[in-house]
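Student: Sequence first, predicted model second:
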Amino acid sequence: MGMQIIEVDLKVPYSKRGAILSKIYGIIHGRVRDVHIKPPDAMGVSEVTMELEGGRSLVDELKRIIKEGRVRFRMLSEV
């Protein structure tokens, strides 16, 4: 099984967005294909969408680290 493209959609409190991205930086560094960061909505929730190169182990590791907010993973394709 080869490398996959994973879309990660984070919905996190704006005030904690930097801390959460800092935690996962070491894991996703060098795997990022695309990132979109949206400003917070009226409720103070910011959305970060990333396309990463990785597999199931990357998804499991990110789930373990990201505790706050809502996280959605979707496999887009095989590389």
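Tutor: In hand now; what should we look at?
Student: C-alpha from now on. contacts and neighbour counts both.
Tutor: Fine.
Student: what's the neighbour count on residue 15?
Tutor: A count of neighbours around residue 15, defined by other CA atoms under 10 Å, yields 12.
Student: Apologies, that question was intended for residue 54.
Tutor: Residue 54 has 19 nearby residues by other CA under 10 Å.
Student: repeat for residue 30
Tutor: 10.
Student: That one - that's part of a strand, no?
Tutor: No - per DSSP: H, G, I helix; E, B strand; the rest coil, residue 30 lies outside any strand segment and is coil.
Student: hold the first one in mind and look at this next one:
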Amino acid sequence: MQNKHLTILLTDIKGFTSKTSVSSRSQTAELLKKHKEIVVPIIEKRGGRVVKNIGDAFLAVFESPTEAVLCGIDIQENLK
């Protein structure tokens, strides 16, 4: 087995719990769907792989630290 250095990227929506505590289930589901539609393609475009998704959080790995950082920047810009 070959060892590799990987970079981990973890995303999370700031204030998600407080924002969704006053939302309906359908509103929360729609928010999560839109979030996923934005985040996953950016991760994949930058050469990352989603390892896990729980609620509003994504855990992704990248072989390139630079691509992981650029991915984070792209996500921030697209979620504004």
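Tutor: Ah, there it is. Note that the structure is predicted; figures quoted are calculated from it, not measured.
Student: Tell me which stretches of the second structure form helices.
Tutor: Under the criterion DSSP state H, the second structure carries helices at the ranges 16-20, 25-45, 65-78.
Student: Look up how far residue 45 of the first structure lies from the aligned residue in the first structure for residue 41 of the second structure.
Tutor: Matched to the first structure by TM-score structural alignment, residue 41 of the second structure sits across from residue 26. Taking CA to CA, to the nearest Å as the measure, residue 26 of the first structure falls 24 Å from residue 45 of the first structure.
Student: neighbour-wise, which of the two wins?
Tutor: residue 45 (18 against 9).
Student: OK, contacts around the more buried one?
Tutor: 11-14 (CA atoms under 8 Å, 6 or more residues apart in numbering).
Student: Please pull up the equivalent of it in the second structure.
Tutor: So residue 45 of the first structure corresponds to nothing, using TM-score structural alignment.
Student: same thing with residue 61 of the first structure?
Tutor: Aligned by TM-score structural alignment, residue 61 of the first structure pairs with residue 74 of the second structure.
Student: Give the closest residue to its match in space, chain neighbours not counted.
Tutor: Once flanking residues are discounted, residue 74 of the second structure sits nearest to residue 42: 7.0 Å by CA to CA, 6 or more residues apart in numbering.
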